[in-house]
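Engineer: heads up, no residue letters with this:
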């Protein structure tokens, strides 16, 4: 929960008016619990773990980057890349996300 009940209290505490992004975030989070805000960490961790490998695979398919690789003679097929991607994504969904959700009480104790 936010320590400020209204926008005016937040502006007074900061000593300035809030920016548009800060106002939107305040309105979005004003009535949400700490746990629901903590759950926002899962998509923030999940999106990069999905997008970065796809970006790498696309670059490897479209451009010849073999000369910049540590092992340039090793060529991994698209199928093997996709299989690895699915394993990593499944691991995140089945292990990392539930661990984050379950570990919230211990993290909250540490932050207090």
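Structural biologist: Sure thing, it's come through. These figures come from a predicted structure and were not determined experimentally. Numbers count the residues shown, from 1 in each chain.
Engineer: CA atoms for contacts and neighbours, from now on please.
Structural biologist: Noted.
Engineer: Helices of the chain, start to end?
Structural biologist: With helices called from DSSP state H, the chain shows them at 7-14, 20-29, 34-38, 41-62, 78-91, 97-102, 104-111.
Engineer: Out of those helices, flag the one nearest residue 72.
Structural biologist: helix 41-62 (11.8 Å; Cα to Cα).
Engineer: thinking again about what came up before, mind putting the helices of the chain in CSV, mean neighbour count and distance to residue 72 included?
Structural biologist: CSV is the format used below for these (neighbours: other Cα atoms under 10 Å; distance: least, Cα to Cα, whole Å):
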stretch, mean neighbour count, distance to residue 72
helix 7-14, 14, 54
helix 20-29, 12, 45
helix 34-38, 13, 42
helix 41-62, 12, 12
helix 78-91, 13, 16
helix 97-102, 13, 35
helix 104-111, 10, 43
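Engineer: export those to TSV and tack on distance to residue 69?
Structural biologist: Listed next are the helices of the chain as TSV, based on distance: least, Cα to Cα, whole Å:
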stretch	distance to residue 69
helix 7-14	49
helix 20-29	41
helix 34-38	38
helix 41-62	10
helix 78-91	15
helix 97-102	32
helix 104-111	39
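Engineer: Pasting the second one now:
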């Protein structure tokens, strides 16, 4: 959960008004539990792994000659079916390995954060 309950508190802690994107995210996530916000990181990874290679895939599919000088084997063309198979393999790894690892590591992060807070509070008392 966010430490602020309203937009004014968030803006006051930053010392400036919130940007439109920050306001949108605040309204979306203010009542959401921490785990749900943390789970968004998997979908961000999925989007990144899908969108970042897209320009290269399209240029390869169209046969853009600029790419040839950067390839190790410039005369080899990768068929689109192999590109799709590679994408499926990457998504399978994301779903079978990365997603469970991300979601099971959350309690560890939560415990570590609580332990750090407790240690800091104990040190302040002593």
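Structural biologist: Perfect, I can see it now. The structure presented is a predicted model; accordingly, all values stated were derived computationally and were not measured.
Engineer: one step back: quick one: which of the helices of structure 1 is nearest residue 71 of structure 1?
Structural biologist: Nearest to residue 71 of structure 1, of these and by Cα to Cα, is helix 41-62 at 13.6 Å.
Engineer: what sits up against that closest one?
Structural biologist: 65, 78, 81, 85, 89, 92, 97, 100 (Cα atoms under 8 Å, 6 or more residues apart in numbering).
Engineer: do stretch 78-90 of structure 2 as well
Structural biologist: Contacts for stretch 78-90 of structure 2 (Cα under 8 Å, 6+ apart): 50, 57, 60-61.
Engineer: What is the nearest of the residues you listed to residue 15 of structure 2?
Structural biologist: residue 50 (36.5 Å).
Engineer: that older thread, residue 109 of structure 2: which of the contacts of stretch 78-90 of structure 2 is nearest?
Structural biologist: residue 50 (27.1 Å).
Engineer: Could you report the separation of the closest one from residue 60 of structure 2?
Structural biologist: 16 Å (Cα to Cα, to the nearest Å).
Engineer: Same check on residue 30 of structure 2?
Structural biologist: For residue 30 of structure 2, the distance to residue 60 of structure 2 - Cα to Cα - is 43 Å.
Engineer: With adjacent residues omitted, what lies nearest to residue 97 of structure 1?
Structural biologist: Nearest non-adjacent residue to residue 97 of structure 1, counting by Cα to Cα, 6 or more residues apart in numbering: residue 42, 6.2 Å away.
Engineer: oh, I was asking about residue 18 of structure 1
Structural biologist: Here the residue nearest residue 18 of structure 1, using Cα to Cα, 6+ apart, is residue 11, at 6.1 Å.
Engineer: Aligned counterpart of that neighbour in structure 2, please.
Structural biologist: Here residue 11 of structure 1 is matched to residue 11 in structure 2, going by TM-score structural alignment.
Engineer: Repeat that for residue 105 of structure 1.
Structural biologist: In structure 2, residue 105 of structure 1 lands on residue 107 (TM-score structural alignment).
Engineer: that older thread, which pair in the contacts of helix 41-62 of structure 1 spans the largest distance?
Structural biologist: Farthest apart among these by Cα to Cα are 65 and 100. That separation is 36.1 Å.
Engineer: who's in contact with residue 69 of structure 1?
Structural biologist: Taking Cα under 8 Å, 6+ apart as the definition, residue 69 of structure 1 has no contacts.
Engineer: any idea what it aligns with in structure 2?
Structural biologist: Under TM-score structural alignment, residue 69 of structure 1 pairs with residue 71 in structure 2.
Engineer: from the middle of its chain, how far away would the helix or strand containing residue 117 of structure 2 be?
Structural biologist: Assigning secondary structure by DSSP states H and E places residue 117 of structure 2 in helix 99-125. Distance of helix 99-125 of structure 2 from its chain centroid, counting by Cα atoms, centre = their mean, to the nearest Å, is 20 Å.
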